[in-house]
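Novice: got a sequence here, can you build the structure:
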Amino acid sequence: MTIPVDIAALGARAAAMIEQLGAISSAPDTLTRFFLTPEHRRAADLVTRWMGEAGFAVSEDALGTVRGAWHPAGPDAPRLLIGSHIDTVANAGKYDGALGVILGILAVEAVARSGLLPAYGIDVLAFGDEEGTRFPTTLSSSAACAGVFAPASLQARDGDGISLREALRAYGKNPDDIAASAYDPSRVLAYVEAHIEQGPVLEAEGVPLGVVTAIAGASRLSVTVTGEAGHAGTVPMRLRRDALSGAAEMALAVERIARAGTDGMVATVGRVHVEPGSVNVIPSRVVFTVDLRSASDASRRAALTRFEADAHRIAEQRGLGVVISAFHEVATVPCYRDIQRRLGEAVASLGQRAPLLPSGAGHDGQAMAKLCPVGMLFVRCAGGISHNPAEYASPEDMGMAAAALIRFIERFQQPPSDGGTSGAQT
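Specialist: Purely as a prediction, here's the structure:
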């Protein structure tokens, strides 16, 4: 069965819903919506209303994830999960996360009203803690669904000293119920998420949609470079042990490594602290961060090894000390090949080309991959801008994405072509 799709109408509805959800903020002139706040509650209530109007059975779990269930084959049938998040960063754009929830609602509503009765059910999920902006945690909502929530996270505190446990209780949830939020992996087929690209590739390619190959792994390092302070006017250049000059050379080294890397590798030096920080004193100590990402764990580890060697070489040549410590490590999450293929075919059926590309940003799929196979559909965004009020996806592109999800759902009943992990057979 091929469901008729009106791309313009789907896009117009998505745009209107984006504006409604984007108006829910803790700040009058910007969009800021943190996890387990009154604004999160209002956003969850709006999503609940939309899901109910679409004909879904709606529930909410112990981490506040709103779940809209459409189960034409009965409650015991296996499920396809479609979702994203409704929390934001501070001074955010309207599309990051919210678009994926809205597109899931629109696509499943269209399928349900078409009369198509697949042999599986679909749950549309609206997570609440993807950004990690309120607590020093992230992906706690999707981790609970995946059955990998870390109980120690309940002790994490926000800037006001409120713990996650306390915030959940204030939100009306019982932290003791978190374990019951987990899906049974034997009854979940896959998790699929539509999301703005948050990068410029699709716009450069001139296409509205792309298929994600992997969610990049990330390593974050703290690099401390030590030298010797001295008078800026009296120490000759050849005799200096300038920690900042050494750190700058190391920063250029990691940039060079990333530029020569593969698998969409990127590297960023985002924070630099200089001591003593005086205009007329040679820097004696510099601490800087490195964020290195790649869609291949092997290439990322090799790049880290090269950087460490380069940093020690630079330090030795300049008479400096250097200490490198890792403080964050997330493995690459490959997207399931068969889901990539099906998403590509769904886009092709609409007369569009969908390039394959990695995601350099993190997503709920990283947690959900511990439950089931995952896949992602990227939607073109203007200028590749995200986490910014200028974030924008056109109604035409959003409508195309909704239509692609409808086509994907139509085709999902067929068995996968490449086997797979537990829960992958459909």
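
Novice: hey, let's count contacts and neighbours off CA atoms from now on
Specialist: OK.

Novice: what number of residues lie near Gly159?
Specialist: Neighbour count of Gly159, defined by other C-alpha atoms under 10 Å: 9.

Novice: in terms of contact, does it touch Thr133 like I think?
Specialist: No. Counting by C-alpha atoms under 8 Å, Gly159 stays clear of Thr133, with 10.0 Å between them.

Novice: for stretch 63-81, buried residues please.
Specialist: For stretch 63-81, a neighbour-count test (16 or more other C-alpha atoms under 10 Å) marks 63-72, 77-81 as buried.

Novice: biggest separation within those, which pair?
Specialist: Spanning the widest gap among the buried residues of stretch 63-81 are Leu63 and Pro72, at 26.3 Å by C-alpha to C-alpha.

Novice: as a check, name the ranges of all strands in the chain.
Specialist: Ranges of strands within the chain are 57-60, 66-70, 79-85, 121-127, 188-196, 209-215, 217-226, 266-268, 272-275, 285-294, 321-330, 333-334, 356-359, 374-379, based on DSSP state E.

Novice: contacts for the third one?
Specialist: Pointing back at strand 79-85 there. Strand 79-85 has contacts (C-alpha atoms under 8 Å, 6 or more residues apart in numbering) with 97-101, 104, 120-130, 187-195, 364.

Novice: same question for the last one.
Specialist: The list of residues contacting strand 374-379 from outside it, by C-alpha under 8 Å, 6+ apart, reads 190-197, 202, 208-213, 335-336, 339-340, 343, 365, 368, 393, 397-398, 401.

Novice: out of the residues you listed, which are buried?
Specialist: By neighbour count, with 16+ other C-alpha under 10 Å, those hold 190-197, 202, 208-213, 335-336, 339-340, 343, 365, 368, 393, 397-398, 401 as buried.

Novice: to compare against the first, here's the next sequence to fold:
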Amino acid sequence: MDKQERIVEHDAGARAVRRCEELGCDPYSDMRGGLYRPYLGTAHKAAAEALRGWMQGAGMSVRTDAAGTMIGRYEGSSANAPALMIGSHIDSVWNGGFYDGALGVMLGVECVAAFARRGLRLPFALEVVAFGDEEGSRFPLSMLGSRAMAGKAVGDVGQMRDRNGTTLQEAMQGVGLDVGRMGEARRRREDILAYLEAHIEQGPVLEHEDAPLAAVSAIAGIQRFYIRVQGQAGHAGTVPLHMRHDALTAACEMVLGIETLARAHTADFVATVGKIDVHPGAVNVIPGSASLSVEIRSADAACLERAFLQVQDLVQGIAERRSVGWEVRDHQTFAPAPCDGRLVDLLRCGIRAEGMADHVLVSGAGHDAMMMTDWVPTAMLFLRSPGGISHHPDESVIVADVQAAFDVMVNFITHLPEVLDISATQGTVA
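Specialist: The predicted structure is shown next:
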């Protein structure tokens, strides 16, 4: 492909948005009056078939892998060339928004179509991947498709059940897949050049900065755990305040202490207590025990480790002062996922080339891209989320932002050979 040629398609963004909106309605949702598209459900199967048609119309051959991920491929200038993957997910949370995940897939389709319409071949293939399960909204394991593709361990998942009692094994059988063969979804590292994911920000930062787009430098790691506080239940009317071992008041002080600790950290560090369970939970009984969920996130692994220890020190001090017991349960760790610096810079160059301010963000939310970063060079492009709203029916995008994202992605694809030092940068006519 001639390096001087610039692909211009003014309606690509609007078309990507329309297709997301089309997938937000019957038969592409398993709930009435809103969007719910769980992995391997009826709506997911219908959406995959619609997507298959769009991929084929864009010039791609299409297949479904052993984990239910749909893969569209547009060959490069030589047979069996490694591929740049452009992907995201097509499942949704209950009563979710139209653009979370799906927009990144539709933008990938638009990028391939733009090259195919001109008969242009690159020194690498283009693949659009639509993961079937990122949200974990049906079975209790998220990012199943991207885990399998990247060769991450998924464990013995066949007997996981959804809320209706259907096992993953049964759900996969229903669409002609075999859970025992899920490992066949793993791709060879040498067959993948890089991974690019476009996604709505799902937060308010870009809107606050009046910025349409941002390159993502990393996806935050997570430490997630529960703190169980053990006090002593008693009659609310007969036990004096100074003699109480109130688990709930201790837990409340811990919540506020964790918030104060988080505010003292760096800007990309956040801490959230999202759930508190209290027992016995009666209006006239002093709470005897309380359990609170704690989640801390940062792109800095060392920061996460320090913060986890600081939370424990904080909790211990409060527990000793209030004469209650405590313990940490169900501790889970998800490592930070840094994007490839070369690809981050390439996205930033593309953003500047469109006349926009150069913004770089850390993603606080998890994405399929975090399964890729330690496997292949990975980049993410964020689009502004009006109102900072996501996982909600009011989730929206601005068509001009989507068009700008398309332009930046085409620039990324065009200049990728220079960044990764790929030979034969002159493409051929199909």
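
Novice: superposed, what's their TM-score?
Specialist: The TM-score (TM-score structural alignment, normalised by the length of the first structure) is 0.95; 417 aligned residues with a C-alpha RMSD of 1.6 Å.

Novice: counterpart of Leu23 of the second structure in the first structure?
Specialist: The alignment partner of Leu23 of the second structure in the first structure, by TM-score structural alignment, is Leu21.

Novice: ok, now which ones touch that match?
Specialist: 43, 46, 94, 98 are the contacts of Leu21 of the first structure under C-alpha under 8 Å, 6+ apart.

Novice: which of the residues you listed also appear as contacts in the second structure?
Specialist: Contacts from the contacts of Leu21 of the first structure that recur in the second structure, judged by both residues aligned by TM-score structural alignment, their matches' C-alpha atoms under 8 Å, are 43, 94.

Novice: mind listing which of the contacts of Leu21 of the first structure are in helices?
Specialist: 43, 46, 98 (DSSP state H).

Novice: looking at the first structure, name the residue matched to Gly387 of the second structure.
Specialist: Aligned partner of Gly387 of the second structure by TM-score structural alignment: Gly383.

Novice: how about that match, nearest residue that isn't a chain neighbour?
Specialist: Take Gly383 of the first structure and drop its neighbours on the chain: the residue closest to it by C-alpha to C-alpha, 6 or more residues apart in numbering is Pro200, 5.7 Å away.

Novice: next, count neighbours for the one you found.
Specialist: For Pro200 of the first structure, using other C-alpha under 10 Å, the count is 14.

Novice: residue contacts, the alignment partner in the second structure of it?
Specialist: Structural alignment (TM-score structural alignment) places Pro200 of the first structure against Pro204 in the second structure. Residues counted as contacts of Pro204 of the second structure (C-alpha under 8 Å, 6+ apart) are 384-389.

Novice: recalculate using a threshold of 10 Å.
Specialist: 210, 384-390 (C-alpha atoms under 10 Å, 6 or more residues apart in numbering).

Novice: in the first structure, which residue is most central in space?
Specialist: What sits nearest the mean C-alpha location of the first structure, by C-alpha atoms, centre = their mean, is His363, with 2.2 Å.

Novice: map that residue onto the second structure.
Specialist: Aligned counterpart of His363 of the first structure in the second structure: His367 (TM-score structural alignment).

Novice: now its match. Nearest residue, chain neighbours left out?
Specialist: Closest to His367 of the second structure by C-alpha to C-alpha, 6+ apart is Glu134, at 7.1 Å.

Novice: any chance of a markdown table for the strands of the first structure, columns distance to Gly233 of the first structure?
Specialist: Output for those, formatted as a markdown table (distance: least, C-alpha to C-alpha, whole Å):
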| stretch | distance to Gly233 of the first structure |
| --- | --- |
| strand 57-60 | 65 |
| strand 66-70 | 63 |
| strand 79-85 | 55 |
| strand 121-127 | 57 |
| strand 188-196 | 52 |
| strand 209-215 | 50 |
| strand 217-226 | 20 |
| strand 266-268 | 32 |
| strand 272-275 | 17 |
| strand 285-294 | 19 |
| strand 321-330 | 23 |
| strand 333-334 | 52 |
| strand 356-359 | 48 |
| strand 374-379 | 54 |
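
Novice: compare those strands and report which one is nearest to Leu36 of the first structure.
Specialist: That would be strand 121-127 among those, by C-alpha to C-alpha, at 11.0 Å.

Novice: how close does that closest one sit to the second structure?
Specialist: With mean C-alpha distance after the TM-score superposition for the first structure, strand 121-127 of the first structure departs from the second structure by a mean of 0.5 Å once superposed.

Novice: and that strand, what does it pack onto?
Specialist: helix 38-53, strand 57-60, strand 66-70, strand 79-85, helix 98-114, helix 140-146, strand 188-196 (3 or more C-alpha pairs under 10 Å, 6 or more residues apart in numbering; DSSP states H and E).

Novice: so Leu116 of the first structure sits right up against Arg407, yeah?
Specialist: No. Applying C-alpha atoms under 10 Å, one finds Leu116 of the first structure not in contact with Arg407, separated by 11.8 Å.

Novice: follow-up on the earlier one: got a list of what the residue nearest to the centre of the first structure touches?
Specialist: 84-85, 97, 130-131, 138-139, 142, 193, 195, 215-216, 333, 376.
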